[in-house]
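Student: dropping a prediction and its sequence here:
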Amino acid sequence: MTIPNLLIRDETQADAAAISDVTIAAFETLEISSHTEQFIVTALRRAGALSLSLVAELDGRVVGHIAFSPVTMSDGTSGWYGLGPVSVLPELQRAGIGKALIRAGLARLKEMGARGCCLVGHPDYYRKFGFENADGLALEGVPPEVFFALSFDGHIPQGTVTFHEGFAAAGE
C-alpha cells in the first residue's frame, strides 16, 4: 500500500518532540515493550550516536520515525548499525509507513557505505526485508529467534553484537 503525500526525510532539531510523542504512542500498548524507546532515541541523539534518523511526514505532521546507530562486533568487524526503534502512530500502523521507513533507511545505510544492519524484532516482519537469524552472531540476553542481521557485503560477523549504551536508557 502506498500512502499519497508520505514524505520520508532526515529528522531536524525541530522534530525531537514529535518523534518522542510518536515513539511513546507507538509502543504504549505493546506488551513486550519496556516503554523506554523514547528515552533510547533521546540518549542516542544526545550522544551523537543517531547515525541515521528519518521521519515519515504526512500532511506536515510527523507520523513515524526510525533510528539507526552504530554497533560494535566482538570480532572487530566495522561498519555495522543497529536498527531501532522504529515507530508509527497507532492509527496509521499497518499502512506501509514502517516499511517505507525501513526501506529508505536501509538504502541510506548502503549509500553511507555500511556493511550491515542488525536488530531485535518480530520474526514474521523483518524477514521480508532480507533480515535473517545469523549463525554465529548473537546479542547477549536476546533469544536468537528475535535477533536478526542483514549483510550488505555478504560477510556476517561472528561473535556478539553490542548496541550503543543509549539502549540502556530508562528515563530522561
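Tutor: It's in.
Student: okay, CA-based contacts and neighbour counts for the rest of this
Tutor: Fine.
Student: show me the contact partners of the top helix by length along the chain.
Tutor: As assigned by DSSP state H, the longest helix anywhere in the chain is helix 97-111. Residues from elsewhere that reach helix 97-111 (Cα atoms under 8 Å, 6 or more residues apart in numbering): 3, 8, 52, 54-56, 64-66, 68, 86-88, 117, 129, 152.
Student: okay, now the one to match up with it:
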Amino acid sequence: MAPMLIRSAAVDDAAAIHALHNAAFTPHNPGVTGELPEARLVDELRADGDLLPELSLVAVREGQVIGHACSSPGRIGDDAKSAIGFGPLGVLPEHQRTGAGAALVHATVGAANALGYQLVMLLGSPEYYSRFGFVLAGTLGITPPVAEWAPYFQALPLAAYRPENHGAFRYAPAFDRL
C-alpha cells in the first residue's frame, strides 16, 4: 500500500472532501439519495467560518484525498477554549480499515492538545473511539445537546483538562441546523 500523508485541508480540497463524506456515509444512511447530512455539515461549518483550519485535516494517498477529519469550536459553559467538536470523520470506502481514520484521529488529538484545548467531544461509536481513550461524556459530567445522544456522546480529556469544567456541551451552530 502506498504511503499516506496527513496535512491541513486546503481550499482546493473542498469538492473532494464533500464527495468523500457522501461516499463514506452512504452505508449509514440507507435510502437517502443525494447530499448526506455529514457532507452538508462540513460545507456549512466551512461557510460559517467554524472549521478550525489547524484541525481540518486530510489523509492523502497517491495524490488523492482519501479521508477527512474536521473540528469546530465547542464550549462547555462560558469557556470558549474548553472543547472542540470533532467530526465528521470520513474515509473513502475503498480506503477504510487501512489506518487512515486512526491517523486522522491521532493527528487531531495531538494538534488539539498542542493548541491548549481541554477536551475533544464527539458523537460516534464507543466501540471505535474508545481505543483512542474516549469515554462517555456523562462520566465526566458533560451532557450532550440532545439527551438521546448520551450513549454515543464521548469526550477525550487533554493535558489542559480541568475536572471542574462540566455541564452542557454546545456545538457550532451548523450542528443545530442538521
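Tutor: That came through fine. Note that the structure is a prediction, hence the values are computed from the model and not measured.
Student: can you pull the TM-score for these?
Tutor: Aligned and superposed, the two chains score 0.90 in TM-score terms (TM-score structural alignment, normalised by the length of structure 1); 167 aligned residues with a Cα RMSD of 1.9 Å.
Student: and the contacts of helix 97-111 of structure 1, which are buried?
Tutor: Among those, those that count as buried by neighbour count (16 or more other Cα atoms under 10 Å) are 8, 52, 54-56, 64-66, 68, 86-88, 117, 152.
Student: farthest-separated two in these?
Tutor: Farthest-apart pair in these is Val88 and Phe152; separation 25.7 Å (Cα to Cα).
Student: next, name the residue at the spatial heart of structure 2.
Tutor: The centre of structure 2 sits closest to Gly87, judged by Cα atoms, centre = their mean, with a distance of 1.8 Å.
Student: and that residue, what element?
Tutor: Per DSSP states H and E: Gly87 of structure 2 is located in strand 79-91.
Student: which one in structure 1 is aligned with Ala23 of structure 2?
Tutor: Correspondence of Ala23 of structure 2 to structure 1, assessed by TM-score structural alignment: Ala25.
Student: typo on my end, it should be Ala103 of structure 2
Tutor: Per TM-score structural alignment, Ala103 of structure 2 is aligned with Ala100.
Student: residues contacting the aligned partner of Gln154 of structure 2 in structure 1?
Tutor: Mapped onto structure 1 by TM-score structural alignment, Gln154 of structure 2 lines up with Phe148. Contacts for Phe148 of structure 1 (Cα under 8 Å, 6+ apart) come out as 118-121, 126, 131-134.
Student: can I assume Phe148 of structure 1 sits in a strand?
Tutor: Yes: assessed with DSSP: H, G, I helix; E, B strand; the rest coil, Phe148 of structure 1 lies in a strand.
Student: and the gap between the residue nearest to Leu52 of structure 2 when sequence neighbours are not counted and Glu44 of structure 2?
Tutor: Nearest non-adjacent residue to Leu52 of structure 2, counting by Cα to Cα, 6 or more residues apart in numbering: Ser72, 5.4 Å away. With distances taken as Cα to Cα, to the nearest Å, Ser72 of structure 2 is found 11 Å from Glu44 of structure 2.
Student: these two: who's more crowded?
Tutor: Neighbour comparison, Ser72 of structure 2 and Glu44: the larger count goes to Ser72, with 24 against 18 (by other Cα atoms under 10 Å).
Student: please consider this matter closed, and thank you.
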